[in-house]
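> A predicted structure for the sequence below; I have some questions about it.
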Amino acid sequence: MELTKMLEMVRLTEDELIGGFITTKKGYYYTVLNRKDKNGKRKPLWISTGLPAIEKNEAEAENQCLSARIQYSLDLKNGVADKTLAHEEPENNSVQDNSDEKHSLNPLFADLLNEWLEFRHPDNVVVGEDFNFDKTIKLNTWAGYAENIKQNLYPTFMAYGCTVQEITPELLKGHYSYRLKNGRKKSTVAKDYTIINQALNYAVSKKMISVNPNSAITLHKIEKYNAATLNAEQMLNYLEFIVDDIIEIPILLGGFYGMRRSECLGARESQFDFKYKFFRANHTVTTAVIDKKKIYIPSDKLKTDLSNRTYPLIPYVEERIKAKITENKELRALCGNSYSKEWLGYLCVDPLGEIIDPNYITNRHSDLLRKAGLPHVRFHDLRHSCVGLMMANEVPMERIRDWVGHSDIRTTVNTYGHLEYQSKKKTAKIIQKSLPLKMAGAANLLGLTAP
């Protein structure tokens, strides 16, 4: 039965339902309720389930936990829960209250997530030898973390009511399993894992805990995405179809050079040297949503050091880039003060000089493919299509790595190895010569010529 319907039956709201979670202690599952005393200070209530902490008992322990939360919430609503708590006093009033100090070393995990988020803000100078905290993150990455914490992790772990020191591998496994069972993609749960892992590493560095409990968990491997690609004929038809379209330049740069969408958006006139026929991919434009407001983030910091690369200017691309520069200058003269000054020099702008939104590029790209009668591929798949064309023409992996800007050739092999058909065809020919076939026509089973 769904939780909402269950609460309706007992006349409770989700706001009235006390937080709680299951954990293990001395080999048994326990329910821990997020109970508070009369002063609002947390005083967790531990309830034994009597169930040994083994996998087959986990579901029953979760059911007992939910039942305990509902029963306690009903008692609290009816004024019969923990009456003795209201009369509890310290045994010795002279004893110093160290609750604030204890809280700083063992805060609610939900609060720790916000503390870690503030710590990792790109504007903060992060210094420390532990857990790679010396590396700053991009603002759009941080904004993604912030949105996940605000909409998902903070309310979830606030409902659990567990402190940092009460986080266990079993509790985290339960969280990940619950998310997967409720239809979340493995990639989405993997993002939860990343945030939780880094927050707990932060807790270790602050000596709140000695070991990161998340490190004991291995997520299911995310299935590799095999990208759809356009072949040479399809790519040619597409490039002819999109001439003079508002997203022609991003498609050209993605299709000819395998550039990422953010790199295409970051293309500026100053990056092109028409005298010596080359250009540099050394700038990006990304977006982030902060406080419900979308912002555009120009940056000279690329994904990796090797992402900062120089390309030769293909004559057709040079022609179209020059045409776009001329068009933008004419529109600026025509629009006068109505033309945006913020993005002067950028190629991928609309008629009023505003930067084109990345999501618009994605959606417009899909519409153009459909109108051109071509199979659907994501915008990022233009990058894969570019690599596929290079592999079809036997360009070595090392040169492909440099072309697409990977820092490690293993990334290139893992991402594009399935496209390397020519080398497999050569291997098939070697096998065929080693195992000559006598059956008439059998030599052509793989589309090969008989030796």
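Nice, I can see it.

> Going by C-alpha atoms from here, please, whenever you check contacts or count neighbours.
OK.

> can you count the residues close to Ile430?
Ile430: 11 surrounding residues under other C-alpha atoms under 10 Å.

> Tell me which helix or strand it sits in.
Secondary structure assignment for Ile430, by DSSP states H and E: helix 421-434.

> in that helix, what counts as buried?
429, 432 (16 or more other C-alpha atoms under 10 Å).

> Distance from the chain centre to that helix, please.
Here the centre of mass of C-alpha atoms in helix 421-434, compared against the chain's by C-alpha atoms, centre = their mean, to the nearest Å, lies 39 Å away.

> now for it, which elements pack on it?
On a contact count with 3 or more C-alpha pairs under 8 Å, 6 or more residues apart in numbering; DSSP states H and E, helix 421-434 meets helix 381-392.

> structure B:
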Amino acid sequence: MRKGVDFRKVLEYGSGCRKTKNTERREAAWQQDLTFMAARPHFAASVQSKKGRLYAVIQVKKDGTTKPVWRTLGLPEGANKTNVNKAFREVVAQYEQEYWENLEREGRPPSDIPVYRYLVEFLKRVEPELQKNTIVSYRGMINGKIRRYFEARPHLTVGNLKPKDIEGFYQKLFGDGVVANTVIHYHALLRRAFQQAFKDELIDANPFDRVGRPRKNKFHGENYTQEELLTLLNLARGDVIYPAILLAGAMGLRRSEALGVRWSRIDWEKRTVLLDTKIVEYRENGKKVVEPVEEMKNKSSRRTLPLPDPVYEMLTLKREHQSTYQKMFKGSYNRQYLDFVCVNQLGELLRPSYVTGHFHELLEKYGLRHIRFHDLRHTFASLLINQDVPLINVSNFLGHSDLSTTANIYAHLDKASKQASADVISGMFQESKVESEPDTSEKKT
């Protein structure tokens, strides 16, 4: 005779604990946990016993009918509740994966697929066209907060997700202390995934088109003055990250761009460098991975820039030093990255996280005002703007996708130009002063 598992027996005997006044509360919590895992729009599951063994009984809804599927948990009746819970989750998750894989093989549009499950499949589909660090970022978002939120709401599917549900997720993120800029990353991922669902005709419209994009936090970095920048460069000369500091402060390169500068991209006669490689860092299987990627942030980021004299001189010396280190360390020298400027004495690529951390150590060591490494790029831009360099020229140097990006970021720094404009306007009115209007008020007699 089939019967539901006796939760009291599991709690009292399976765990080896005596019954207490909290038993009923613990029973209810466990049953709720199992129900949370099992409740799905396309099937429901429960733990049942049969001939002294425990099973996950999955009631599958398909073509208007419901069919029970029995899957063993591999445990006897009365087993420890933690083991039962773990086995139940694993069996249900495995069945769910098989369920969707079968639907895909049948070519059936699974519009009732749960949001989390769809995102897992979406990521598998788009992985070949993504950079590795982007894949790691997407995977973290999907298997982290997205999974926890939507698995707790299994009734939400690709086909029935509404704008209010999306806004509820964003509110939860903000409530957890997630900053607006990070919420924007979640929005971009989810909108892209649902746009694919729309293209695949799983849904009639993308619900994210009806949800406002979270507003980005406006952040203005701390810029160094010209004197502060020169002081930093003089003190950091000879340090392993000095080339990266100079490339950021004297050319406005992003950290990933500075670390990706290659010898083969330098035209020594024309004194130019082609920026077409960046260094990315991500964690995979618990290990940090650093690798060059020949794909820039946007089309404008791939650019050829002139080399200022200090940078040209630094590169000349750096090339000589690398040649010396290769002879000095011989077989210990890493020859995989011979084409890269920013390497250590053993020829290893500098990790972006190391550059950031070591930069802060340098500022602390020399008692310099604290700024972020990225603020060197802002310093470069602000110095140019305040020297009346046209904004379009600054934008091209920085590799921004459009002029508005530069204007939005640096308009508040352009004090000199603004004052110059005001002086011009004042001069115009002084040349043709407007006469005062005649006094038409009645005079007392």
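Cool, got the structure. Note that this is a predicted model, so its numbers are computed, not measured.

> how about the nearest residue to Val211 of structure 2, chain neighbours excluded?
Take Val211 of structure 2 and drop its neighbours on the chain: the residue closest to it by C-alpha to C-alpha, 6 or more residues apart in numbering is Pro163, 5.9 Å away.

> so the one you found makes contact with Ala205?
No: assessed by C-alpha atoms under 8 Å, Pro163 of structure 2 is found out of contact with Ala205, at 11.4 Å.

> all helices for the stretch 101-250 of structure 2, in order.
If DSSP state H, counting those that start in this stretch is used as the criterion, the helices of the stretch 101-250 of structure 2 fall at 115-126, 132-141, 147-151, 163-175, 180-199, 226-236, 242-251.

> again with the stretch 251-400 of structure 2
Taking DSSP H, counting those that start in this stretch as the criterion, the stretch 251-400 of structure 2 carries its helices at 255-259, 309-329, 352-366, 375-385, 391-398.

> I'd like those helices as TSV, with mean neighbour count and distance to Glu431 of structure 2 appended.
TSV is the format used below for these (neighbours: other C-alpha atoms under 10 Å; distance: least, C-alpha to C-alpha, whole Å):
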stretch	mean neighbour count	distance to Glu431 of structure 2
helix 255-259	24	50
helix 309-329	14	44
helix 352-366	15	51
helix 375-385	23	29
helix 391-398	18	29
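
> Redo the ones you listed as TSV? Include distance to Ala29 of structure 2.
As requested, the helices of the stretch 251-400 of structure 2 are exported to TSV (distance: least, C-alpha to C-alpha, whole Å):
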stretch	distance to Ala29 of structure 2
helix 255-259	48
helix 309-329	63
helix 352-366	43
helix 375-385	50
helix 391-398	56
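
> tell me, what residue is most central in structure 1?
Nearest to the mean C-alpha position of structure 1, counting by C-alpha atoms, centre = their mean, stands Lys191 at 5.5 Å.

> In structure 2, what sits opposite Thr362 of structure 1 in the alignment?
Aligned against structure 2 by TM-score structural alignment, Thr362 of structure 1 finds its counterpart in Thr356.

> Pretty sure its match sits against Phe373.
Yes: look at Thr356 of structure 2 against Phe373 with C-alpha under 8 Å: they come within range, at 6.1 Å.

> Distance of Ile113 of structure 2 relative to Phe208 of structure 2?
17 Å (C-alpha to C-alpha, to the nearest Å).

> again with Gln419 of structure 2
As defined by C-alpha to C-alpha, Gln419 of structure 2 lies at a distance of 43 Å from Phe208 of structure 2.

> I'm done for today, thanks for sticking with me.
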